[in-house]
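how would this look folded up:
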Amino acid sequence: MAEDVTGLPGLPLRLGVMEVLGFKDPCEGDWARLRVVQYRELFNSALVRVVGHSVAALITVSLFLGNVSALLLGAWVIALALALGHVLTIERQLATLDRRLMTRAEFNRHCLSIAGLATAWSMTLLVFVPFGDPGEHATLWMLVAMLVAGSAVKLKQAPVITLTWAVIGGAAGLFSFLVAGDYLLAASCILYGFVIVAGSIENAKTFLTARIAEAGVAEKDEVVSLLLREFEEHQADWLWQIDTQRRIRGASPRFAYALSREARDVDGKLFMEMLAGPGWNSGNLPASLHELAEKLRRRESFADLVVQVEVPAGRRWWELSGTPLLDEEGNFAGFRGVGSDVTQERESSEKIAYLARYDTLTGLPNRLMLTEGLAEALRYAAQWKTRCAFLMIDLDRFKAVNDSLGHHVGDRLLAQVSARLQSVMTKNEQVGRLGGDEFAVVIRDASRSGHVEEVADRIVKAVSEPYLVDNHTLYIGASVGSAIGPRDGATVEALMRNADLALYQAKDDGGGKHRQFMPALHSNAQERLKLEASLRTAIGKQELELHFQPVVNARSENVVSFEALLRWNSKDHGFVSPAKFIPLAEDTRLIVPIGEWVLREACRHAMAWPEDIKVAVNVSGEQLLDPRFAQTVVRALGDAALPAHRLEIEVTESVFLRDGRTARQALEEVLALGCSIALDDFGTGYSSLGYLRTLRFSTIKVDRSFVQGAAQGSQESLAIINAVVAMAQSLEMSTTAEGVEDAAQAALVRDMGCTKIQGYYFGRPMGALEARSLVVKRRNTAAA
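Coordinates of the predicted model:
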């Protein structure tokens, strides 16, 4: 198989006879490109051939001038001149093959022109010989043979020319000698033609092989030169070379540019001095330059060595590769190599490494770095038989700030919190951010008694101080949970998990406190997991039920509605308090399917009551954020055939803090159905009057804490109730006082203007049948 050695498609190294002659396409390569190599230089020998043909023509004319008529000789000379001129015209056109490819039509025309020229000379053997003697015959054959030989020599790259000459001229000679009866010379014509053609083909193969190899070398040289030029012209790459004294030799323009100097100012200077900059005199060199110097001293090859250099343009990072140079006798002659400026890549990688280990908002170590620090602290504690500690911090009331004032304020608040946490840390403590509003502290050595409590107290005190963010004075707090290693956990995962359990305990205890891990917290966590698992199957096992607490008209004391209250009687855990399982359902989003069940059941039971009795259902923020909430209400009303005006949705102000727009949109859809909305626990949360303006609440419910306080003579509670009642009247809303437990409290809130009352005095939460019986009983009593 032919091998392309030139880098140019179509120039194969191995050639057959027919491929050399041009009668067959090469097995590998391009016929046209091969013909270019053969024919582009034919015209260069035109002058020599013209002279040769002219001399041969003069000899021929002189031989036969007396024997052949002048007219015939003149006609032959003219035909020869025309044939020769035609050949040279075609070859002159082929001289442009350096810029184009040869066509098969041109190849055929040239072959025909050579055949015409050979025929012109062959005619002398066929026409002039009968007029001469045997000596002139031999002389004329010798002239033709010389022209064939000259073609083989001067046009060796195109053996088809010699073949044409040999075939036509040899045939004419053979025929003429056979006619003359000279069979020995006839045989010599055949032998001569065979030898001259074979030699011509071999010479052509040698010529073509040499030219193709030269073209390959030239092409490779051109490619190398092009690559070197491109390499030198690239702004970040350069070539460098130093001698045995480590002085720069032949500084390239790119290398000088990288050094922020002129090439003439660099040549001959110490390589290491140029790289070290001002640090050369002080000897304060980066470790990477010491490594480079050691490589040069040991005369070792190196590749992709990243070094820190100081140039007038500033600190840069270079990637250098180099290899020792040897002279002709094998002696060390210096170093040569390449270099590139990788400062941008280095800075990018350092930034990526920073982002991987530090929090972008606060600049504190992130979870990855904290876990690494805790792992190191545990190793230190195990080695030296000391103790370490891990503290988890959760910000109290941060979510309310973030939801009410926006994430930009929340982010600035987190930045201030981070700064305060850093300010109360010592070298023994590392603070970082785990994510959101959670932070953590690693105490490397916590052996001293009371040390963990001191750090936790500093944290709670520092975080609890007021903040000023965008003209807002903000108050938040911090809850802290801690675990001691290796006592509370010998691994990073165990210690972090136990500190998290302690943090849950601190939050459950009201926040703003520090709690240490205790083994009992594990059982609490396991109980929570079991409780969650049971809650997930509570609906299917029919463990949930609804109780209903009556709401009465403050004047007539007739029942006007019932509030549906969820109860859970678990087969595994017994009666579970709503205060325990409702927050769990909200944390796990089980409140959404449970809430759907409550809506369906409440509407179904309400259909058994008189038509003027409403049912009120509490809805959490998680339910309002569900895009299918309005559809759930429609389905519950439709399944029970309950009119929409008999369903009241109760919400607290907290539902607007997480995603106020979504919650408001969901409630507007419910209002459009004809349902009413009550605002529960008003005054205990954030009391944003904006919600009262944008949503048509039907009822504002006064929290039981204010009712109890007013009953005890609290002026603050009395003022709050009076304000709520006045505001509700101005907005044409009703007010419901919750937690009324006796007749005195009922009279008090009635006199203060509350329109509805709810509490144990008028009825505890009861089953659906009891609720219906209560309504019937009260109505019968009133009728009597």
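
contacts, neighbours, all on C-alpha from now
Noted.

Around the closest residue to residue 243 other than its chain neighbours, how many other residues sit close by?
Nearest residue to residue 243, sequence neighbours excluded (CA to CA, 6 or more residues apart in numbering): residue 334, at 4.1 Å. The number of residues packed near residue 334 is 21, by other CA atoms under 10 Å.

Kindly provide the distance from residue 334 to residue 724.
Per CA to CA, to the nearest Å, residue 334 is found 93 Å from residue 724.

Can you mark which positions in the helix or strand containing the residue nearest to residue 243 are buried?
With secondary structure defined by DSSP states H and E, residue 334 is part of strand 332-341. Neighbour counts over strand 332-341 (16 or more other CA atoms under 10 Å) mark 333-341 as buried.

What of stretch 551-565?
Buried residues in stretch 551-565 (16+ other CA under 10 Å): 551-554, 558-565.

to the chain's geometric centre, what's the distance from it?
62 Å (CA atoms, centre = their mean, to the nearest Å).

ok, residues contacting that stretch?
Stretch 551-565 is contacted by residues 546-550, 602, 612-618, 746, 750, 754-759, 762, 765, 775, 778-779 when judged by CA atoms under 8 Å, 6 or more residues apart in numbering.

mind running it again at 7 Å?
For stretch 551-565, contacts defined as CA atoms under 7 Å, 6 or more residues apart in numbering pick out 546-550, 602, 613-617, 750, 754-758, 775, 778.

Could you identify the buried members of these?
546-550, 602, 613-617, 750, 754-758, 775.

Sort out for me which of these are in strands.
For these, the ones inside strands are 546-550, 614-617, 756-758, with DSSP state E as the criterion.

and which of those is nearest residue 60?
Residue 60 lies nearest to residue 617 out of those, by CA to CA, at 129.9 Å.

so the closest one touches residue 652, yeah?
No - between residue 617 and residue 652 there is no contact, the gap being 11.8 Å when judged by CA atoms under 7 Å.

so how far is residue 172 from residue 153?
Taken as CA to CA, the span from residue 153 to residue 172 is 21 Å.

Please say which of those two ends up with more neighbours.
With other CA under 10 Å as the criterion, residue 153 and residue 172 differ in neighbour count, and residue 172 comes out ahead with 24 against 17.

Second input sequence below; structure requested for side-by-side comparison:
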Amino acid sequence: MTQTTAPASDPQAIRFSQLLGLRDGKDAAQWARIRSTQLDAGRQLALFLLSANLIGAAATVSLFAVQVPHAVLAGWAALVGIVSVGVAVRRLSTRHRDGGYATQADLRATAFEGLALAIAWSVPCLIFEPHPGSNTAYVLWMILSVLMTAGAVAMAPLALATIAFLGGLGLSVTVKLLVIGSYTAAVATSLFTVMLVFICLNRARSLVVIRASQMALGERDETVSLLLREFEASNADWLWETDAARRIVKVSPRFAYACGLDPVSIEGRPFLQVLAGPSWDTGKFSNGLRNLADKLKTRESFRDLRLPVEVDGQERWWELAASPRFDESGTFCGFRGVGSDVTEQRASADKINRMARFDTLTGLPNRLMINETLALAMADAESWSGRCAFMMIDLDRFKAVNDTLGHPIGDRLLSRVAERLGQLMGDHATCGRLGGDEFAVVVRDATNTAAVEALAQRIIDTLSRPYEVDAHTLYIGASVGLAIGPRDGRTAEMLIRSADLALYRAKDAGRGVYHAYEPELHVQAEERRVLEMALRQALEKGEMHLHYQPVVDAGSGTLKGFEALLRWSSPQFGNVSPAKFIPLAEEARLIQPIGEWVLRTACNEAAGWPSDVRVAVNVSPDQLQNPAFVTIVTSALANSGLSAERLELEVTESVFMHEGLGATKVLERILDLGVRLSLDDFGTGYSSLGYLSRTRFSSIKIDRSFVQGASKGVKEAIAIIRAVVALAQSLGMATTAEGVETEAEHRMVQDLGCTKVQGYYFGRPLPVEEARSLAIRQWGNSAVA
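Here you go, the predicted structure:
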């Protein structure tokens, strides 16, 4: 558990372990600087300690010159000299200085210095034997006492070294006295040693406290100096002071300069008059000046009070703060405060505010500003029992411009759209950009519904005219959803929701039209929301299953395979049509997990069919946008054991509308696996012979609308089927006619050259058990034949 420590400037908070350098305090950087100060103090007294050791050694040699062999005495003196000089050199050569940083290891190392000195000086008292009856022992004790005192003085900043020296030497003397039976002297020596250690620790603690206080004061002085330098260096800040009558006194030059006046002429003038400037005579005061007058009148402290001030004919914005002054008797003396010129800050804030409420690309109000404008229009309509309107505008075919010509062209096109919208707005209408290719219009006065609807139509007509952008002639359109408030929504959020639902209806109606909100739109949206919630859980609850529709040879009627068709049986909604839930799954981003389940389920089922029967699975463009789709196909084949050539994936021409998303590359990788590829609903979408020739399709499926048209004798339908068959034959592809329901239609598609047929004439989509039986029965018949 971490122990919290107080600042080193508090003597009671300094722990013994911190003083010795055995651990850090809470502020490690502060203690590193304190340790550097301790080492620096020891360095300053290094020569004093050296002198005391050499003088003591000389006195000891002189004392024992006739009692101890000279060789022994000389060896000891040399030891003391070497240790003393070594300690002095270490202290003097230390890199630490006051204000620097030192580690705990640096401070701990000084203990070896004190211990070395203690060992060297323990030799005389433990080894040298004085003559009986002489006063040599007493003189030696005096020398050691003086030396211990000098060491306590010189080494006191280094508490660990001092304890090692005093403790080691004191212990040696005490042991010697106990051995010779001088118990009183031993006790006195122990007390003397403890006293010196205690004094040393107190001195070391005082040094630490003083240093910590100096550092704290230094930091505060530096901070204050920095603030003062910044204040003095800024021309936008000044001091001001008034007397009890609100007249300016003690005018600072900077305040006079900010006012554009002379310091002498401004002295004694009313503070409010100076700030009011020319408006003082007209009486047209700003709200900020009125607020300041109220504060001065009530003698209240204030801050962050902003007001406009005219200086040299230009409007500046000041920010003031002040407190009332009172003398010793409590009498009010006036105000003293500070002021700042915040004109640039205000301009910057206005710019930021504009950026927050206006679209940077078109310059129109953005979503936030439109919401605020609509909220005000709703409030006004409620106050005057009037009506307002809100239009949601979505550009048609704009995405194609971005995809084909790039975003820079798309951005310039949006700017042109914004210009045309702005020209249509009157005094009671505001247009804005919500984001992407969505715009909005707020009509504050919508009492004339016909006029609002006429505006919606003009918007569509105007935005649908061609655009010339960078030598490109661009054609787009617009769909508009219209909602009237408060009829279609009593809050801004509700009205936006209603206009959004109306916009969806306009797009469903074929785009290029406007649609007004109707109550049933909300009901349909709610039904759609509930259906989506149920769809999200359909897989987990096992509500989805596959039916399989036979695909047969057009000539012999032999079963060639099945097309897997997804079905949803919901306990809440019953059997939901694929035409209803497939688009919903694509919009709700559920088509990928559902499509993966269909693929794996179909592969697992087809693996149990005869080896010449294939299975076809429809693939959504959203699935092909997933880079992992190839891995999913590979996994489905591997886990089921189905050979790749027995799997056929059916895609529609809409896949090629988003070539930049990499769908064609995914198709090529799938073909490399050996999987067959079929182009479904050919001719009904965005046909491209270029893609057809570059992608290795195995077959083309002719939509049932052409089959039905041809059966009725429609020449165009017959011509299209013949053209598709001829195209497929030239490219080595098969053709499958969908929706064959009668024998006559069968004979017709045979005559036109289709190789395979599919439809109710040969079989409706079958449950899995019936499809399995049909496949096995067909295989049995083929084996007998």
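
Overlay them and tell me the TM-score.
The TM-score (TM-score structural alignment, normalised by the length of the first structure) is 0.60; 578 aligned residues with a CA RMSD of 5.1 Å.

Give me the angle between the helix or strand harbouring residue 223 of the first structure and strand 332-341.
Take DSSP H and E as the rule and residue 223 of the first structure turns out to sit in helix 183-233. Between helix 183-233 of the first structure and strand 332-341, the angle comes out at 60 degrees (axes from the mean of the first three to the mean of the last three CA atoms, to 10 degrees).

for helix 183-233 of the first structure, packing partners?
helix 159-180, strand 237-242 (3 or more CA pairs under 7 Å, 6 or more residues apart in numbering; DSSP states H and E).

sorry, back to before: compute the inter-axis angle for the strand holding residue 334 of the first structure and strand 237-242.
160 degrees.

Downstream of strand 332-341 of the first structure, the next helix or strand is which one?
Where DSSP H and E defines the elements, the next helix or strand beyond strand 332-341 of the first structure is helix 343-357.

Would you mind getting the average deviation of that following helix from the second structure?
Helix 343-357 of the first structure differs from its equivalent in the second structure by a mean of 2.9 Å after superposition (mean CA distance after the TM-score superposition for the first structure).

In that helix, which residues are buried?
Buried residues in helix 343-357 of the first structure, counted by 16+ other CA under 10 Å: 343, 357.

OK, contacts around residue 768 of the first structure?
Per CA under 7 Å, 6+ apart, neighbours of residue 768 of the first structure: 547-548, 605.

What distance do you get for the residue nearest the centre of the first structure to residue 340 of the first structure?
Compute the mean C-alpha point of the first structure, and by CA atoms, centre = their mean the closest residue is residue 352, 12.9 Å away. Residue 352 of the first structure sits 21 Å away from residue 340 of the first structure, going by CA to CA.

do the same with residue 150 of the first structure
In this view, residue 150 of the first structure and residue 340 of the first structure are 59 Å apart by CA to CA.

Tell me which stretches of the stretch 651-785 of the second structure form helices.
663-672, 689-694, 704-711, 715-730, 743-751, 768-784 (DSSP state H, counting those that start in this stretch).

Can you convert those into CSV and add a column each for distance to residue 487 of the second structure?
Conversion of these to CSV gives the following (distance: least, CA to CA, whole Å):
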stretch, distance to residue 487 of the second structure
helix 663-672, 46
helix 689-694, 51
helix 704-711, 43
helix 715-730, 49
helix 743-751, 54
helix 768-784, 52
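
Burial-wise, tell me which of those comes out on top.
helix 704-711 (a mean of 19; mean count of other CA atoms under 10 Å).

hang on, the earlier thing: just the closest of the buried residues of stretch 551-565 of the first structure to residue 540 of the first structure, please.
Nearest to residue 540 of the first structure among these, counting by CA to CA, is residue 565 at 18.9 Å.

Name the SS class of the closest one, please.
strand (DSSP: H, G, I helix; E, B strand; the rest coil).

One more: residue 309 of the first structure?
strand.

Help me confirm that it comes into contact with residue 292.
No - checked against CA under 7 Å, the pair residue 309 of the first structure and residue 292 is beyond contact range at 11.2 Å.

neighbour count winner among the two?
Shown here are residue 309 of the first structure and residue 292; by other CA under 10 Å, residue 309 has more neighbours (22 against 17).

these two touch, right, residue 343 of the second structure and residue 319?
No - using CA under 7 Å, residue 343 of the second structure makes no contact with residue 319, being 9.3 Å away.

Settle this for me: residue 488 of the second structure is touching residue 499, isn't it.
No - using CA under 7 Å, residue 488 of the second structure makes no contact with residue 499, being 8.6 Å away.

the more surrounded of the two?
Between residue 488 of the second structure and residue 499, counted using other CA under 10 Å, the more crowded position is residue 499 (28 against 21).

Show me the contact partners of the host helix or strand of the more buried one.
Assessed by DSSP H and E, residue 499 of the second structure sits inside helix 492-508. Residues outside helix 492-508 of the second structure that contact it (CA under 7 Å, 6+ apart) are 374-375, 378, 390-392, 479-483, 485, 488-489, 513-517, 521.

Give me the buried stretch members for that helix, please.
Buried, per 16+ other CA under 10 Å, within helix 492-508 of the second structure: 492, 495-507.

Among the residues you listed, find me the one that's closest to residue 683 of the second structure.
Nearest to residue 683 of the second structure among those is residue 507, at 22.9 Å by CA to CA.

Identify the residue of the first structure aligned to that closest one.
Matched by TM-score structural alignment, residue 507 of the second structure corresponds to residue 507 in the first structure.
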